[in-house]
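*Asks:* Pasting the sequence and the predicted coordinates here, then a few questions.
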Amino acid sequence: MLNKEETVFVLVDVQGNLAGLVHDKQTLFSNIQKLIKSVQVLNIPIIWVEQTPGAIGETIVQIASLLTELKPISKSTFSAVKNDEFLAALKKTDRKQVLVAGIESHVCVYQTAMDLHQQNYDVEIVADAVSSRTQSNKQIALLKMQNKGLTLTSTEMALFELIGDAQSKEFKQIIKIIK
């Protein structure tokens, strides 16, 4: 189970024109917004990465506008784990559970998640908050990650695990975000 004291949220490459080309983009954007707002309420650290923003473009406004307190980490490697700045930010959190969302499922999300898993992080992929240009690439990526031992979750499932109790002070705030 996810624990808010042990979890870090990793947001991967929701950028430029590519973001507009992914399958079911409106659901993706909505779920990522819910995740960001909710993990902020829960004081869960966020690590935000962008794939070669000079070429692909910056994170889309509706996502970036929620992250004004953070600076994205620019990377050229498909796996964020192969980026020293990302690795330093992750180690600084001193957390072992990683919740991953973003694009593309079969490239940067997959490679980042697999490398995190190989480094003994407990990785959960938010299946309704990742996407690829084609639905088949997303489905193959999710299947392959699951077969390699990673856990799939959904936006609501992850958030309710992190909240843990309807009596918690965060529950009322997050339920408004989810609905």
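*Replies:* Sure thing, it's come through.

*Asks:* contacts and neighbour counts: CA atoms only from here.
*Replies:* OK.

*Asks:* how about the helices in this protein?
*Replies:* 16-21, 25-41, 53-56, 61-64, 84-93, 110-118, 135-147, 155-163, 171-178 (DSSP state H).

*Asks:* Tell me which residue is most central in the protein.
*Replies:* Ala101 (2.5 Å; Cα atoms, centre = their mean).

*Asks:* returning to what we had before: which one of the helices of the chain lies closest to Ser74?
*Replies:* Comparison of the helices of the chain against Ser74 by Cα to Cα identifies helix 53-56 as nearest, at 6.9 Å.

*Asks:* so how far is that closest one from its chain's centroid?
*Replies:* Computed by Cα atoms, centre = their mean, to the nearest Å, the separation of helix 53-56 from the middle of its chain amounts to 20 Å.

*Asks:* Please name every helix or strand in contact with the top strand by length along the chain.
*Replies:* For the chain, the strand with the greatest residue count under DSSP state E is strand 122-131. For strand 122-131, the elements it packs on are helix 25-41, strand 97-103, helix 110-118, helix 135-147, strand 151-153, helix 155-163, judged by 3 or more Cα pairs under 8 Å, 6 or more residues apart in numbering; DSSP states H and E.

*Asks:* structure B:
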Amino acid sequence: MLPFRIEPERAQLLLIDLQDKMLQAVFDREKTIRNAGILIEAARTMGVPIKFTEHYPKGLGKTIPPIMEKIPPVVLPFEKIHFSCCDEMGFDEYLRDDRRDQIIISGVVSHICVLATVMDLLSQGYPVAVAADACSSRDPDHHRMACEAITAAGALVAPVETLAYQLIRRAGTEQFKTMLPFFKA
């Protein structure tokens, strides 16, 4: 994959399996949730479509309320049972619906569903950016190894702040002013 720059007109945000039972088992749960929320705010501020998946919601529950509250109500979850979203029938159409070819990812579990999905998206030619601090695994080493594998495969792995600023592009705009409070120390 060639280096790329995230463009708000080409990007969409994909949230993978931010469900209660999935998040209960990961390290830095609250940080992951907070950062996923910031990424959603950046996407909404910049007009970037938001998509989200739920892995076996019958057994693992729905997307957690702090995330659902930020997702526009017209956006429906894509239910799946495969670890890679791309293996699920209909996912390709779900993803292509907005005609956006850059994918920004937040989700759990980094070394399983996130990694498998990223690898498949890259193999299909999508430029992919992963928000490392808005993803997590049960074991920090597994998260680190997943991020290393994702980087080696050609995706951009960066913090939420980096990805948000790539979407915003410049200071002094209303969008910048909207997002600035999320990043002030």
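*Replies:* Perfect, thanks for sending it. Computed from a predicted model, the values in this text were never measured in an experiment.

*Asks:* sorry, back to before: so the longest strand of structure 1 aligns onto which residues of structure 2?
*Replies:* Under TM-score structural alignment, strand 122-131 of structure 1 corresponds to residues 127-136 of structure 2.

*Asks:* Contacts made by the matching stretch with the rest, please.
*Replies:* For stretch 127-136 of structure 2, contacts defined as Cα atoms under 8 Å, 6 or more residues apart in numbering pick out 1, 4, 26-29, 31-36, 101-110, 118, 121-122, 143, 147, 155-160, 163.

*Asks:* From those, list just the buried residues.
*Replies:* 26-29, 32-36, 101-110, 118, 121-122, 143, 147, 155-160, 163 (16 or more other Cα atoms under 10 Å).

*Asks:* what sits against the equivalent of Gly90 of structure 2 over in structure 1?
*Replies:* Counting by TM-score structural alignment, Gly90 of structure 2 corresponds to Glu85 in structure 1. Neighbour list for Glu85 of structure 1: Ile73 [criterion: Cα under 8 Å, 6+ apart].

*Asks:* at 10 Å instead, please
*Replies:* Val49, Ile73, Ser74, Lys75, Lys91 (Cα atoms under 10 Å, 6 or more residues apart in numbering).

*Asks:* so the third one sits right up against Ala55, yeah?
*Replies:* I take that to be Ser74 of structure 1. No - when contacts are counted by Cα atoms under 10 Å, Ser74 of structure 1 is not listed as touching Ala55 (11.3 Å).

*Asks:* So these two - more neighbours on which side?
*Replies:* Taking neighbours as other Cα atoms under 10 Å, Ser74 of structure 1 and Ala55 compare with Ser74 leading, 19 against 8.

*Asks:* aligned partner of that one in structure 2?
*Replies:* So, by TM-score structural alignment, Ser74 of structure 1 is matched to Glu79.

*Asks:* ditto for Gln62 of structure 1
*Replies:* Per TM-score structural alignment, Gln62 of structure 1 is aligned with Pro66.

*Asks:* neighbours around its match, how many?
*Replies:* 13.

*Asks:* Now render the helices of structure 1 as JSON lines, adding distance to Asp128 of structure 1.
*Replies:* Below are those laid out as JSON lines (distance: least, Cα to Cα, whole Å):
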{"stretch": "helix 16-21", "distance to Asp128 of structure 1": "15"}
{"stretch": "helix 25-41", "distance to Asp128 of structure 1": "7"}
{"stretch": "helix 53-56", "distance to Asp128 of structure 1": "23"}
{"stretch": "helix 61-64", "distance to Asp128 of structure 1": "16"}
{"stretch": "helix 84-93", "distance to Asp128 of structure 1": "23"}
{"stretch": "helix 110-118", "distance to Asp128 of structure 1": "14"}
{"stretch": "helix 135-147", "distance to Asp128 of structure 1": "10"}
{"stretch": "helix 155-163", "distance to Asp128 of structure 1": "6"}
{"stretch": "helix 171-178", "distance to Asp128 of structure 1": "13"}
